[in-house]
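Peer 1: below are the sequence and a predicted model; questions follow.
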Amino acid sequence: MEVVNAVTMAHHFIHPKLSTANLVIDATAGNGYDTLFLAENTPKKTTIVSFDIQAEALAKTEILLSKHSLLYKVRLILDSHANIANYINQPIDAAMFNLGYLPGGNHLVSTSPDTTLQAMTNILQCLKTKGLITIAAYPGYEHGRVECQTVHEYLTNLNQKAFTVGCWSMVNQKNNPPVLYIIQKNKEWTA
């Protein structure tokens, strides 16, 4: 049985949206596991666009996808997810964020509240009606706590008619466990 955590729950929530997806975003490639999950669970015609600011992260993602013969479905972009509007101008079916730093990498290089908010805003504007975004946030360290709080405040203030926003977390875990946000777009919206 798979261990239940914020990432596995993100996969659980987003999985039903993938069988008919045309365009899916991994806003934070990291070690490539979310990108691989998206590639494995979408039709052959689906395009997955995966962003990261670290060449090391994209190299790991490329190797992982190649091992599974799924690199053909994925466009790897070495840039901040804040700049998604420079690359995407079509409807998005689903998107995933796994915030924080690259596991096994430099902990000083991390997602930031400002770039994450910009990426979220850009994706929300392009998200199809009934599209879904998952955001795994990590309040267990100072920078992650600030980013999680910023994301929470932003999502709390989204128009409730345009979006449904949920929050999942482990309540019996110590040391500020990860928090998963799930956002579904209910109707068109502009920032």
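Peer 2: Alright, I've got the coordinates.

Peer 1: all contacts plus neighbour counts: C-alpha atoms, from now on.
Peer 2: Fine.

Peer 1: helices of the chain, start to end?
Peer 2: Secondary structure of the chain (DSSP state H): helices at 6-14, 33-40, 55-67, 113-126, 142-156.

Peer 1: now those helices as CSV including distance to residue 181 and mean neighbour count?
Peer 2: Shown next, in CSV, are those (distance: least, CA to CA, whole Å; neighbours: other CA atoms under 10 Å):
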stretch, distance to residue 181, mean neighbour count
helix 6-14, 8, 17
helix 33-40, 16, 22
helix 55-67, 23, 17
helix 113-126, 12, 19
helix 142-156, 8, 17
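
Peer 1: between those helices, which one is closest to residue 186.
Peer 2: Among those, the nearest to residue 186 by CA to CA is helix 113-126 (10.9 Å).

Peer 1: that closest one to helix 142-156, inter-axis angle?
Peer 2: Orientation check (axes from the mean of the first three to the mean of the last three CA atoms, to 10 degrees): helix 113-126 against helix 142-156 gives 30 degrees.

Peer 1: next one for the comparison:
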Amino acid sequence: MSKLLRTTVVAHMLLREMVREGDVVVDATAGNGHDTLFLAKLVGIRGKVYAFDIQEEALKKTERLLAQHNCLAQVEFIHDGHEKIGQYIKEQVRCVMYNLGYLPGGDKSIITQGTTTISSLEQATHLLSKEGVISLMVYSGHPGGLSEAEEVECFVKSLASPPWHVLKWQKINGTQSGPYLMLLYKMVK
């Protein structure tokens, strides 16, 4: 399969154009650490990554991965839900990444929830700097995923344009339960 057909690759490709060295960014769902590592490399040692996860196992995996790549210095690990983003972050951020669903290889009964994701998104929209971006990887094909996807879609459709530009990357033929990407770009003059 072409890399461009993988939504995670597309997300990284687009964010690579928007996030710069020295930026402050958030991985709202650290998971296995791949997005946290990606962001840590983008912002470099002068930048900062806040990495959230409710599962201690996920944060430990992420920490090990970052240590292997010498990227620990710029990351602050937060063992809490992303719905508390505003309690931990008081500065403007350039990017917030979400990878919704469950921890790959982990307990599939522990999933992100629409109510907490919407709460987090509301806070993230206020923390985002002008020309900042929110990346949402949405998985609707697992129990609870469709409900969360519907809530997220409703929320992003309610964002005023301008300043918000909401884009969606999704395969439109075949199964509709595969992952898709939404980018929320804040364009303020």
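Peer 2: On my side now, so go ahead. Quantities reported herein were computed from a predicted structural model and do not represent experimental measurements.

Peer 1: work out the TM-score between the chains.
Peer 2: Superposed pair, TM-score by TM-score structural alignment, normalised by the length of the second structure: 0.94. Supporting alignment: 188 aligned residues with a CA RMSD of 1.5 Å.

Peer 1: can you add distance to residue 175 of the first structure and give the helices of the first structure back as a markdown table?
Peer 2: As requested, these are exported to a markdown table (distance: least, CA to CA, whole Å):
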| stretch | distance to residue 175 of the first structure |
| --- | --- |
| helix 6-14 | 14 |
| helix 33-40 | 24 |
| helix 55-67 | 26 |
| helix 113-126 | 21 |
| helix 142-156 | 11 |
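
Peer 1: of all the ones you listed, which one comes closest to residue 172 of the first structure?
Peer 2: helix 6-14 (13.5 Å).

Peer 1: buried stuff in the longest strand along the second structure?
Peer 2: Scanning the second structure for the longest strand, with DSSP state E as the assignment, gives strand 128-138. Using 16 or more other CA atoms under 10 Å as the test for burial, strand 128-138 of the second structure gives 128, 129, 131, 132, 133, 134, 135, 136, 137, 138.

Peer 1: packing partners for it?
Peer 2: If you count contacts as 3 or more CA pairs under 8 Å, 6 or more residues apart in numbering; DSSP states H and E, strand 128-138 of the second structure packs onto helix 7-16, strand 93-99, strand 180-186.

Peer 1: next up, the contacts around residue 166 of the first structure.
Peer 2: Counting by CA atoms under 8 Å, 6 or more residues apart in numbering, residue 166 of the first structure makes contact with 181, 182, 183.

Peer 1: nearest to residue 141 of the first structure, of those residues?
Peer 2: residue 181 (18.1 Å).

Peer 1: okay, now the closest one: neighbour count?
Peer 2: Residue 181 of the first structure: 22 surrounding residues under other CA atoms under 10 Å.

Peer 1: equivalent analysis for residue 42 of the second structure, please.
Peer 2: So residue 42 of the second structure, with other CA under 10 Å, has 22 neighbours.
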